[in-house]
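In: structure of the sequence below:
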Amino acid sequence: MFAAYATHFDADRPLDGLRLGERPRPEAREHWAVVRVRAASVNHHDLWTLRGVGLRQEALPMILGCDAAGVDEDGNEVVVHGVIGATGHGVGPDERRTLLSERYQGTFAEYVAVPRWNLLPKPPELSFAEAACLPTAWLTAYRMLFTAAGVRPGDTVLVQGAGGGVATAAVILGTAAGLRMLVTGRDPAKRERALTLGADAALEPGERVPRPVDAVLETVGAATWRHSVRSLRPGGTLVISGATSGQALPDAELTRLFFLELRVVGSTMGDRDELAALLSFCQASGVRPLIDSTLPLDRADEALARMERGDLFGKLVLTG
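Out: All right, here's what the predicted structure looks like:
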């Protein structure tokens, strides 16, 4: 089968380790299913894999991709929840949690094998491309907003970094749930587009918020950390699920954290029940993922190059 996969790591030139070509078609074992992938979305996780983060050399070659929508052997249209392990469903009960493309081959391929427990029915209202955006970036945003931050309608949330998959998902979901959403971004065009998605304000990086916010969603890391902490009201919550600009903090703002009794909450992906709730939310509300572009699988190198440059607004989707 055709696939996009990593053959070696390069921290500085990650795309050098990417190959497009034939890989063995997966076989289903007991309690697993083989899904014909119709669409898979691109995530920063794929670039981190090519850089050698979270993957051992002996796991190579590894097919990239950690979420997908497709059709199972019985003809059912399904969405793949990409978190494997830590449940006992289809794997050993003591197996640690991993994403597809870490221990098991990923979704940038014509077929992917996953535990049957990881399959959820695709709502007919969602296209395969839309559904493929949900299990990673959109599920991350959903968990950050409604589980980790615990915000309620009428609250104000700041999202650092307009334009990425998690950021656009958070703005769309938050607006639909009755939240006041603020975003930051370096690109004026992306800030303007964030306003069209429902954001109440789009600020330049580091620009002071109109008033302190109830929660901040942080995926950028070192470059925006100080602004995130200083934008919160007393007792507010900072939810972090990534650090694309690095982890080294010149000033962790510890005094402000304890003096204002701020909460810092780590958040990673989401569980199967949260993905089911997200699918239902999209189905009932009419909310749909924002797709920047859809490319065929054999142009995965172009999609990953665009993600590396930050040349996107919304999700990039590969179709087979």
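In: okay, CA-based contacts and neighbour counts for the rest of this
Out: Noted.
In: I'd guessed Met1 sits against Leu20; true?
Out: No. Judged on CA atoms under 8 Å, Met1 makes no contact with Leu20 at a distance of 10.7 Å.
In: quick one: which of the two has more around it?
Out: Set Met1 next to Leu20 and count neighbours by other CA atoms under 10 Å: Leu20 wins out with 18 against 11.
In: wait, Ser41 touches Val317, no?
Out: Yes. With contact defined as CA under 8 Å, Ser41 counts as touching Val317 (4.2 Å).
In: more crowded one of the two?
Out: A direct count of neighbours by other CA under 10 Å for Ser41 and Val317 places Ser41 higher, at 30 against 25.
In: relative to Ala170, how far out is the more buried one?
Out: Distance of Ser41 to Ala170, given as CA to CA, to the nearest Å: 17 Å.
In: strands of the stretch 101-250 of the chain, start to end?
Out: Remark: strands assigned in the stretch 101-250 of the chain by DSSP state E, counting those that start in this stretch are 111-115, 119-121, 156-159, 180-184, 201-203, 213-218, 232-240.
In: what's the closest of those strands to Leu55?
Out: strand 111-115 (18.6 Å; CA to CA).
In: what do Ser41 and Val317 both touch?
Out: Common neighbours of Ser41 and Val317 (criterion: CA atoms under 8 Å, 6 or more residues apart in numbering): 129, 132-133.
In: also this sequence, please, to line up against the first:
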Amino acid sequence: MRAAYASAFDDANPLAALTVGERPEPELPEPDWVTVEVRASSLNHHDLWSLRGVGLSAGQLPMVLGCDAAGVDPSGAEVVVYPVVSDPGDPRGYSILSERHPGTLAERVAVPRANLVPKPAGVSFVDAACLPTAWLTAYRMLTTRGRVADGEAVLVQGAGGGVATAAVVLAVALGKRVYATSRDPGKRERIAELGATALESGARLPERVDVVIETVGAATFDHSLKSAAPGARIVVSGATSGYEPKVNLRRVFAMQLEILGSSMGTPGELADLLALCQERGIQPVVDRVYGFSEVEKAFARLHSGDLFGKVVLDHTR
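Out: From the prediction side, this is the model:
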């Protein structure tokens, strides 16, 4: 079968480590695993890190890339693939597809049957393929971890990235007052079109917020603390600008703030996210859709950093 895979590691130029070619059909490591015919998949920065050698060893090469996919199971049912697999050998207790088991950037992928979430008829394969990683992370940050409630305000730092952009769309759909920051004027303009109040990074907000979605880290964390209302939840799922910010602990205890880590979500939360998208007509922000034959162009687009939203592969093209 045709697949996109890491054939080497190249930290300086990860695209040089990408190969597109034939790979063996997926193996089913356990009786409860099944093979899914992939109809659409989407790229994540996790794929670029894999090409750089982060989270993989040379002995695991070649490794099919990709975490996110939607497709058809052996019974013909339309499904979305939940990418987290139980892994006692990993310190986290789990691994993500393309870390230990071959990923989704292929014609077919093997996954545990329990990882198949029914795809609602009103959600396309392309849209569904955007959801399992970045969008699920944003959904969990807002709901399970952030416990966002009616009448509350949300700040999203670094809007334009995959998780941050998803958080803006979802928070707006949930009826919240949403503020979003970006250093890029073009991204601020596009964020405003999604329904948020777009501000320059570090700008003073019109009000203090109840939930902060933090994926940037050191560059924005002090602003997140200063923007938080008493009892607010600052939910962290990334640190692209550095993971050791200075933290004013006096503000943390005086304002009774919660700083919460978050990563991915559960199959049940993915099902809830899919239902929300169908019920409210939410469509993921898609930067560009490529046919699977254009996978190298898709990776180049992701690597460029110029994208706004998800890069998707339509496996039917």
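In: Glu192 of structure 1 is nearest to which of the strands of the stretch 101-250 of structure 1?
Out: Distance to Glu192 of structure 1, taken as CA to CA, is lowest for strand 201-203 among those, at 7.1 Å.
In: what helices or strands is that closest one leaning on?
Out: Other helices and strands packing on strand 201-203 of structure 1, by 3 or more CA pairs under 8 Å, 6 or more residues apart in numbering; DSSP states H and E, are strand 180-184, helix 188-196.
In: which part of structure 2 matches the shortest one?
Out: Looking back up the chat, that one is strand 180-184 of structure 1. The aligned range for strand 180-184 of structure 1 in structure 2 is 177-181, by TM-score structural alignment.
In: with structure 1 overlaid, how far apart is that stretch on average?
Out: Superposing on structure 1 places stretch 177-181 of structure 2 at an average distance of 0.7 Å from its equivalents, by mean CA distance after the TM-score superposition for structure 1.
In: quick one: the helices in structure 1?
Out: Per DSSP state H, structure 1 carries helices over the ranges 44-51, 128-132, 139-143, 165-176, 188-196, 225-230, 254-259, 272-285, 300-309.
In: Ala68 of structure 1 is nearest to which of those?
Out: Nearest of the helices of structure 1 (CA to CA): helix 128-132, 4.6 Å.
In: got a list of contacts for the closest one?
Out: 38-41, 67-70, 79-80, 122, 288-291, 294, 317-319.
In: chain center to that helix, what's the gap?
Out: Relative to the centre of its chain, helix 128-132 of structure 1 is centred 13 Å away, using CA atoms, centre = their mean, to the nearest Å.
In: in the superposed pair, what's the mean gap between that helix and structure 2?
Out: Mean deviation for helix 128-132 of structure 1: 0.4 Å (mean CA distance after the TM-score superposition for structure 1).
In: okay, that helix sits on what stretch of structure 2?
Out: Residues 125-129 of structure 2 are the counterpart of helix 128-132 of structure 1, counting by TM-score structural alignment.
In: what lines up with Trp154 of structure 2 in structure 1?
Out: Rather than Trp, residue 154 of structure 2 is Val. So, by TM-score structural alignment, Val154 of structure 2 is matched to Val157.
In: do you know how far its match is from Ile63 of structure 1?
Out: Look at Val157 of structure 1 and Ile63 of structure 1: by CA to CA, they are 36 Å apart.
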